[in-house]
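S.K.: Take a look and give me a structure for this.
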Amino acid sequence: MTTQSTNYYENSQDFLDDVQYSKHGVKKYEWIFGEGYLSTGGLETTKEIIPLLELKKGQRVLDVGCGLGGHDFFMAENYGVIIDAIDLSKNMMSVALHHFNKKPQIANNIKFRICDVTATQFPENYYDVIYSRDALLHIREKPQLFQSFLRWLKPGGRVVFTDYCRGESNSYSQEFENYVKQRDYTLYKLSEYNTLIKNTGFVNVLAEDINDRFVDSLNRELKKLYSERNDFLKEFNDEDYKDLEDGWVAKIKRAKDGHQTWSLVRAYKPIN
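M.R.: As a prediction, this is how the structure comes out:
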C-alpha cells in the first residue's frame, strides 16, 4: 500500500482511487466483504442496521458513500424506497453500476452519482433518511456536513450511520496514528459525534459504541480468508492475501486496545 498523502494528489478523488480504492483494491475488499459491499460485516450487518432506518415504500433516501451499491440494492428490493446513491470514488461507482445493470427490477429505484457531498447541494426538506456506512471518516468538514444533512432532511427525517471512531482515551498507539495519517482519515470520538450532532440541532440522538460487533465481523471475515485461502489465491496473489490478513489483524488489535472503535449513530430532525 502506498504511503502517499493527499498532498501528493490534486484532489481527494484521485487519492481515493489511487490508494485505498484502486481497482485492484476494490476487487480484493469486495471478495472479503461480499458482492456489492465494501463496509464492515457486508450483508450481515446491513440486515441488522437497515431496520433502524424505519423505511416505508416510496420514501427518499440519500446514501452518502454508497460504495459498491449493496446497501442500496437491499433497501430498494426489500423496502421499495427511492435512493440517491453518491460516492466520490470512480472505481467503486464503476463496480456499483456493473451490479446495478443486472438488476432491472429496481432500475427506477436508485440513481447513482459520482460527487463530493461537501461540494454538492441537494433539495431542502427532501429526504426521509440520510444513510452512510463507514464513509464519513473521509470527510474533514463534519460540522458543515451535518448542517447540510439537517437542511436536506424533511422535518422528522432521520440520519443513520456507522463510522470508524477514535477511542475515548487521549492516548493512541503510533501504529494507529500512522494508519489514520496514511488513509487520510478524520476520526471523531463517539462523544464528539454526539455533541456535534446535538449542537447542529438534531434531537433524539443515540450514539452507540458497537465495537463488539466490529470485532465479531472482523473475526468472521478473517476466518473466511483463512478457510477459503485456496479460492482467494485463484483470483489474487500471496501479497494480496498478506495485505488483507495483516490489515484485519491490525484492526482487531486496535479495536481490542481501545484505540479504534466502531460507532452507530441515529438522530432526527425536529418536526417543528
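
S.K.: From now on I want contacts and neighbour counts done on CA atoms only, so please keep to that.
M.R.: Will do.

S.K.: what's in contact with the strand ranked longest in the chain?
M.R.: When the chain is parsed with DSSP state E, its longest strand is strand 153-166. With CA atoms under 8 Å, 6 or more residues apart in numbering as the contact definition, strand 153-166 has outside contacts at 52-53, 124-137, 149, 187-190, 259-272.

S.K.: Going through those residues, which ones are buried?
M.R.: Buried members of the contacts of strand 153-166, counted by 16 or more other CA atoms under 10 Å: 53, 125-137, 149, 187-190, 259-270.

S.K.: Please provide the structure for the following sequence as well, for comparison with the first:
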Amino acid sequence: MNDKKYLDFLAKLGISSAHPGGLPLTKTVLDFVQLKSGERILDVGCGTGETSVYLAKHYASDVVAVDNHPLMIARAKERIQKEAADVELLQANVEHLPLKNDAFDKVLAESVTVFTNIEKTLREYHRVLRAEGILIDIEMTSERQLTPEEEHEIKQVYGIHHVLTEQQWETAMKQAGFKQVKIYNGLDFLKYNMEMPSAPSIDLSQSMDAEAFGVWLSHIKIMDKYHELNYRIYIAHA
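M.R.: Predicted coordinates:
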C-alpha cells in the first residue's frame, strides 16, 4: 500500500493552504506570536510555498522552506520565482533536517508533523531552534481518545501513524525538549478579526484521475463520520 496517497493527492492538485483555517489563520497566528521583521524562520512541509512567500514579503523574514515531495518543491520553486521572493528552498525529510543546530528563531509547521514520525520530527524542530525559539504547529487533533478500530480507519486514509489528542501532542512536545506548550483552537483567534478562510486554491492543470478522486472521496467520508477530528494550534517554546 502507498501510505502517501493523501500527500500525493495534495501535491498533484497543487492545493495551497490545505491546513485547517488556511492562510487567514496562518496570518492571524503569526501576528499573535508577534513575529519580528528579519527573524530566521523555517517553514517545514512548505507545500506550494504560499506561506513561505508571505513570510518573506510581509515580514522581511529570512526564510528557509523545506518539503520532501518533488512535485511540491517544483510548485514552490515556481511560486517563489514568480513572486520574486527571497526564500531558500530545500527538498528534505523533516525527520532528518540537513540544517545546523540553533539556527532558527521560529519553526512553522502547518498540518505536517502528523504525517511523519512525530517523535523524530519534534526532536528535529527543537534541535534547529535557538534558545527561546518558538515552534508554531497547526495539527490534526482528536477531541477524544479513539478506539483502535477508529484510529486504524483514519490512519489508512491519511497514511499517518497516530491520531493524537491535545494532551498527547503536548506530552510529545515536552518529551522532545520543549519547555512550555500553549494550545489554542480556531475560535480563540476570532477576536483578532481573522479573515474568513477561503477555499484553498487548486491547480487543475493535472487531471483528477481515479486514484485522486478516490482519495478525496475517502477524506470527505472521514470528515463526515468523525466530527471529533479537529485541529489545534500549538505554540511551543524551546
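
S.K.: Cross the contacts of strand 153-166 of the first structure against helices and list the overlap.
M.R.: Among the contacts of strand 153-166 of the first structure, the ones falling in helices (DSSP state H) are 149, 190.

S.K.: Walking through the second structure, point out its helices one by one.
M.R.: Applying DSSP H to the second structure gives helices spanning 5-13, 22-32, 50-58, 70-83, 118-128, 148-158, 166-175, 210-225.

S.K.: Could you export the ones you listed as a markdown table, including distance to N93 of the second structure?
M.R.: Putting the helices of the second structure into a markdown table (distance: least, CA to CA, whole Å) gives the following:
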| stretch | distance to N93 of the second structure |
| --- | --- |
| helix 5-13 | 14 |
| helix 22-32 | 22 |
| helix 50-58 | 17 |
| helix 70-83 | 11 |
| helix 118-128 | 9 |
| helix 148-158 | 18 |
| helix 166-175 | 19 |
| helix 210-225 | 23 |
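
S.K.: and L187 of the second structure, which of the ones you listed is closest to it?
M.R.: Closest to L187 of the second structure of the helices of the second structure is helix 22-32 (CA to CA; 10.3 Å).

S.K.: what's the average distance of the closest one to the first structure?
M.R.: On superposition with the first structure, the mean distance recorded for helix 22-32 of the second structure (mean CA distance after the TM-score superposition for the first structure) is 2.2 Å.

S.K.: what's the matching range in the first structure for that helix?
M.R.: Counting by TM-score structural alignment, helix 22-32 of the second structure pairs with residues 42-52 of the first structure.

S.K.: Please point out which parts of that stretch sit buried.
M.R.: Quick answer for stretch 42-52 of the first structure (16+ other CA under 10 Å): 42-43, 46, 50.

S.K.: Tell me the counterpart of F115 of the second structure in the first structure.
M.R.: In the first structure, the residue matched to F115 of the second structure (TM-score structural alignment) is H138.

S.K.: okay, now that match: neighbour count?
M.R.: Number of residues near H138 of the first structure (other CA atoms under 10 Å) recorded here: 17.

S.K.: And Q91 of the second structure, what's its match in the first structure?
M.R.: Match for Q91 of the second structure (TM-score structural alignment): I114.

S.K.: So its match is in contact with L88, correct?
M.R.: Yes - the pair I114 of the first structure and L88 qualifies as a contact (CA atoms under 8 Å) at a distance of 5.4 Å.

S.K.: So these two - more neighbours on which side?
M.R.: Neighbour totals were compared for I114 of the first structure and L88, and L88 leads with 21 against 17 (other CA under 10 Å).

S.K.: residues contacting the more buried one?
M.R.: Applying CA under 8 Å, 6+ apart, the residues near L88 of the first structure are 13, 65, 114-116.

S.K.: what about it, distance to T120 of the first structure?
M.R.: 11 Å (CA to CA, to the nearest Å).

S.K.: K189 of the first structure too?
M.R.: From K189 of the first structure to T120 of the first structure the distance is 26 Å (CA to CA).
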